[in-house]
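*Asks:* here are the coordinates; sequence isn't available:
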């Protein structure tokens, strides 16, 4: 996931959208402010220090359904719902900022105090660990190869054999994967742009996170015209990130993930936002 250099964050709210401000508060639902943070104190339950009193500020990059996207004027999705659980435990509400994805890899907005954590369907890598602290893994991800049904392409290897133009989202592990396979992919700014590029015929195939494809193919018109021809098990796991050394917030995030998996909340949210739940892998069934 990425954005073009110099891109400013969008202003999103429940009823209006105004461009031009540097940081954007995005309306989310599911939490109410109470407890230690409700009085405006920057110290929430458990002694967790927040960048703003009464709220847990989350950086993300939109759109990235089913993990986070704007629906009916509110940012919703699997990631949002899980972080709502963290906010509830801290006695505050969640506020989301739409920011460039490259900042998640460098930890820029965490280090500058703009956000408490980042939630953006981000793969845990050793390189990224140098800049941020990751939560426990909360999602096992695979990459899908999606093609036009009329393309005749049957797999990633077939796409390579046919010298087909392939697309991927810039600065993502999907892009890195196809580059390692010898492709020179067309880079797109967002997951939506990747899929639109395929629809418009700019590329013959795309490699993108399977949950994104799964949600996209729920639309009958998309399913009639496009299909998954390969599922690439790249061993990826998603994690939420906090500023290096923010041990109390990291512990709160891990606690929420662990409890959600134990009490069935995780499964419920998974099935709501992603699809059939595989308890052994916590990933969608392959097509």
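*Replies:* Here it is on my side, so go on. The model shown is predicted, which means the values in this text are computed figures rather than measured ones. Numbering: from 1, shown residues only.

*Asks:* going forward, measure contacts and count neighbours with C-alpha atoms only.
*Replies:* Noted.

*Asks:* who touches residue 59 in this structure?
*Replies:* By Cα atoms under 8 Å, 6 or more residues apart in numbering, the contact set of residue 59 is 96, 97, 98, 99, 109, 115, 116, 117, 118, 119, 120.

*Asks:* adding another structure so you can compare the two:
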């Protein structure tokens, strides 16, 4: 829902972020570190030899750190694009709302963006999405033995949500009918840690990372999933010929990789099962 992400900045917040990053782009930031360079595909990259990809860590298993290296499902998909361009991927960890608002692209922080990002109409106003590459559902995670099995069981209790996500939107939408109080967290790790510590009685986010967390933390369990019809997309600069070219190349790679088995190999690596047909 993200993560899915499932995040959305307000118009005012997006404008503020755009101004901040625009100023940074005029200074000595990454956007001006090296001149733009075109590769053999006719696509101009911010930095010669690099595909700079913006995301917000951590959102396991889509993007997270193992030691000093950023790995994950989204990372591996972006590597397919980098390989086609004959460059290396460079991951840029940045606030999620700066990506979905388009500010990171305007400031030349990245060539593409990802983060288990749900495609929706509001985000389409600010960024160009690839074709959908992942179907997601929302999920409710609680402390094992809590007796909570659905949203109704949270009446009079606290539900953790992650800021700027569709999970937060879902929680706000359901709070009146189910009588819980949403508690907002900046990122997924702090949201889930609050479930185990008892600071909140449950948390809602995308099913992928929550199922992964429950597998590694037996003190937590996913008790309910909600079919929200969400799909993830990779992000590019909107209304920009170069961003359009990169999105078109990415769509071709997504289609080809599903046909030749590369997508399924990556899916099985991170989720332990074959990709849905």
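*Replies:* Looks like it came in fine. Note that this is a predicted model, so its numbers are computed, not measured.

*Asks:* TM-score for this pair?
*Replies:* Here the superposed chains carry a TM-score of 0.84, computed using TM-score structural alignment, normalised by the length of structure 2; 249 aligned residues with a Cα RMSD of 2.5 Å.

*Asks:* hang on, the earlier thing: next step: the contacts of residue 59 of structure 1 restricted to helices.
*Replies:* Residues from these lying in helices, with DSSP state H as the criterion: residue 109.

*Asks:* can you lay out the contacts of residue 59 of structure 1 as a markdown table showing neighbour count and distance to residue 268 of structure 1?
*Replies:* Supplementary listing: the contacts of residue 59 of structure 1 in a markdown table, determined by neighbours: other Cα atoms under 10 Å; distance: Cα to Cα, whole Å:
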| residue | neighbour count | distance to residue 268 of structure 1 |
| --- | --- | --- |
| 96 | 27 | 22 |
| 97 | 24 | 25 |
| 98 | 23 | 26 |
| 99 | 24 | 28 |
| 109 | 20 | 31 |
| 115 | 24 | 27 |
| 116 | 23 | 26 |
| 117 | 31 | 23 |
| 118 | 31 | 22 |
| 119 | 23 | 19 |
| 120 | 25 | 20 |
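
*Asks:* redo the contacts of residue 59 of structure 1 as CSV? Include distance to residue 257 of structure 1.
*Replies:* Converted to CSV, the contacts of residue 59 of structure 1 look like this (distance: Cα to Cα, whole Å):
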residue, distance to residue 257 of structure 1
96, 19
97, 21
98, 23
99, 24
109, 23
115, 20
116, 17
117, 14
118, 15
119, 13
120, 16
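
*Asks:* ok, residue 263 of structure 1 to residue 129 of structure 1 distance?
*Replies:* Relative to residue 129 of structure 1, residue 263 of structure 1 is positioned 29 Å away (Cα to Cα, to the nearest Å).

*Asks:* now the strands for structure 2?
*Replies:* In structure 2, the strands defined using DSSP state E lie at 37-38, 44-45, 50-55, 64-66, 69-71, 88-93, 112-113, 127-129, 134-143, 158-162, 181-185, 202-206, 220-232, 235-237.

*Asks:* make a markdown table from those strands and add distance to residue 245 of structure 2 to it.
*Replies:* As requested, the strands of structure 2 are exported to a markdown table (distance: least, Cα to Cα, whole Å):
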| stretch | distance to residue 245 of structure 2 |
| --- | --- |
| strand 37-38 | 12 |
| strand 44-45 | 9 |
| strand 50-55 | 14 |
| strand 64-66 | 28 |
| strand 69-71 | 25 |
| strand 88-93 | 17 |
| strand 112-113 | 12 |
| strand 127-129 | 11 |
| strand 134-143 | 21 |
| strand 158-162 | 32 |
| strand 181-185 | 36 |
| strand 202-206 | 30 |
| strand 220-232 | 19 |
| strand 235-237 | 10 |
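
*Asks:* between those strands, which one is closest to residue 173 of structure 2.
*Replies:* strand 181-185 (10.3 Å; Cα to Cα).

*Asks:* who are the packing partners of the lengthiest helix in structure 2?
*Replies:* Secondary structure assigned by DSSP H gives helix 241-260 as the longest helix of structure 2. Counting contacts by 3 or more Cα pairs under 8 Å, 6 or more residues apart in numbering; DSSP states H and E, helix 241-260 of structure 2 is packed against helix 73-85, strand 127-129, strand 235-237, helix 262-271.
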